[in-house]
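>>> Pasted the sequence and its predicted model underneath.
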Amino acid sequence: MKIIATSRSLHGTGASRRMRNNGQTPGVVYGAAAAATSIELEHNSLFHALRKEGVRHSVLDLELDGTVEQVIVRDVQVHPFKPMILHVDLQRVKADEKITVKVPLKFVGGENSPAVKIGGQRVKAAVFNVKIACLPKDLPSVLTVDASKLEAGQAIKASQLTLPEGVSLVLGKQKDITLAVAGK
């Protein structure tokens, strides 16, 4: 997916407010050993692009003043009740450097598990995303968790995840985390 942006020189609350009133969204691009650049993007195209599933968790092409670079979405600030993006942070990525990002989990097969069919229990998600490290080309937009074999009283751990090649979990101090449990 491609996002088109232009550099901006005006900063501050007043400049950002005027930009938003004119249908633009302020943002910043940083990372990959390059200086941070303040940018502005067309709001409606950005808003609709970010609503598509998986876009926030994939590598995007950013056309900035005629040059194209690869970025990932790091942060999106939205208005509390209006359908409006207030600010977006994009991080440049290099093809040969690993990145660490949070990726959402998609739970499948829970309704067919023995815990649900035989035990009358429910499969409950304990976490909804996990942190991974990988090269930008290997970045999955979602990780699928198969809960179809979950027995009553059992849990699915992060170590049981089937990860794509080149992707590793980043758990920090924890050895393993619970992703889902079967219970009442």
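Perfect, thanks for sending it. Numbering: from 1, shown residues only.
>>> going forward, measure contacts and count neighbours with C-alpha atoms only.
Noted.
>>> Identify the residue spatially nearest to the residue sitting nearest the centre point of the chain, adjacent ones excluded.
Centroid check for the chain by C-alpha atoms, centre = their mean gives residue 57 as the closest residue, at 3.4 Å. Closest residue to residue 57 apart from its sequence neighbours, by C-alpha to C-alpha, 6 or more residues apart in numbering: residue 141 at 4.9 Å.
>>> At which residues are the strands of this structure located?
2-7, 24-31, 34-42, 60-64, 67-78, 85-92, 99-108, 122-125, 129-134, 143-146, 155-157, 168-169, 178-183 (DSSP state E).
>>> What residue in this structure is the furthest from its centre?
residue 118 (35.5 Å).
>>> any idea how far residue 109 is from that residue?
14 Å (C-alpha to C-alpha, to the nearest Å).
>>> Next one: the residue farthest from the centre of the chain from residue 112, what distance?
10 Å.
>>> With residue 1 instead?
35 Å.
>>> repeat for residue 158
Residue 158 is 21 Å from residue 112, by C-alpha to C-alpha.
>>> want to compare, so here's the second one:
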Amino acid sequence: MSDFTVSAVVREDQGKGASRRLRHNNGVPAIVYGGEAAPVAITLKANELKKLLENEAFYSSVITLDIEGKTETAILKDLQRHPAKDMVWHADFLRVTADSKIKATVPLHFINEESCVGVKVGGGKIAHQLTSLDIVTTAENLPEFIEVDLAAVEVGTVIHLTDLKLPEGVESLALSHGAEHDTAVVSVLAQKGGSEEEAEEEAGE
């Protein structure tokens, strides 16, 4: 269920001063919470975490936390970064089990854009309304990304949430609130004339 392992140690000293000292010593203060166990303050190694964060899949995967030899599965729930420097300020992890029902945000991967019929034949241009999708699923079914195939999409076509092919056990969070939340994901607009305005207007709706 997890392709990523993060090593951590229990953090005894807490507070702003302690966190500041941690960061000066290549540490990142973090917390793991949720489930039946109490929240645990932990420390991660900044350079190891930075390397993991370079992988897009890390943000939408179940992670194994190795806390002084004891492992827990979790997802990255929140990440605070320094406003000016390339530093992680704090990380929050939520404990999960295989059947835990979770809300997550996963990236959308648009494929076959260059061979899209609406672009290659129709001379249109692709406009992305969304680049990620909020989903509800179980931890074991959490996808790294959602694929959107644009190969057969023609000029003037708008792909909505209901048009996406979601993996088994994955539900759009927006659509769970009703059909009126069926927003546009991506569209192929005509390059000139009224068709473009009509396609943009449809995408807006």
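Ah, there it is. Everything quoted here is computed from the prediction, not taken from an experiment.
>>> Please state their TM-score.
Once the chains are laid over each other, their TM-score by TM-score structural alignment, normalised by the length of structure 1 reads 0.94; 184 aligned residues with a C-alpha RMSD of 1.4 Å.
>>> Next one: the counterpart of residue 73 of structure 1 in structure 2 from residue 139 of structure 2, what distance?
Using TM-score structural alignment, the partner of residue 73 of structure 1 in structure 2 is residue 76. Per C-alpha to C-alpha, residue 76 of structure 2 is found 12 Å from residue 139 of structure 2.
>>> intersection of neighbour lists for the two?
residue 62 (C-alpha atoms under 8 Å, 6 or more residues apart in numbering).
>>> Please look at residue 138 of structure 2 and residue 169 and confirm they touch.
Yes: in this structure, residue 138 of structure 2 is within contact of residue 169 by C-alpha atoms under 8 Å, at 7.2 Å.
>>> Tell me which of those two has more neighbours.
residue 138 (20 against 12; other C-alpha atoms under 10 Å).
>>> how about the nearest residue to the counterpart of residue 107 of structure 1 in structure 2, chain neighbours excluded?
Aligned counterpart of residue 107 of structure 1 in structure 2: residue 110 (TM-score structural alignment). Of all residues not flanking residue 110 of structure 2 in the chain, residue 148 sits nearest, at 4.8 Å (C-alpha to C-alpha, 6+ apart).
>>> if I pick the alignment partner in structure 1 of the one you found, what's in contact with it?
Using TM-score structural alignment as the criterion, residue 148 of structure 2 maps onto residue 145 of structure 1. Neighbouring residues of residue 145 of structure 1 by C-alpha under 8 Å, 6+ apart: 105-108, 161-162.
>>> And for residue 28 of structure 1?
Neighbouring residues of residue 28 of structure 1 by C-alpha under 8 Å, 6+ apart: 36-39, 88-90.
>>> Chain neighbours aside, what residue packs nearest to it?
Residue 28 of structure 1 sits nearest to residue 38 (C-alpha to C-alpha, 6+ apart), 4.5 Å away.
>>> Looks like the one you found contacts residue 5 (just checking).
No: using C-alpha under 8 Å, residue 38 of structure 1 is not in contact with residue 5, being 9.8 Å away.
>>> who has more neighbours, these two?
Between residue 38 of structure 1 and residue 5, residue 5 has the larger neighbour count (other C-alpha under 10 Å), namely 21 against 18.
>>> What lines up with residue 125 of structure 1 in structure 2?
The equivalent of residue 125 of structure 1 in structure 2 is residue 128 (alignment by TM-score structural alignment).
>>> so how far is residue 43 of structure 2 from its match?
38 Å.
>>> With residue 51 of structure 2 instead?
In terms of C-alpha to C-alpha, residue 51 of structure 2 sits 16 Å off from residue 43 of structure 2.
>>> Looking at the two, which is more packed in?
A direct count of neighbours by other C-alpha under 10 Å for residue 51 of structure 2 and residue 43 places residue 43 higher, at 24 against 9.
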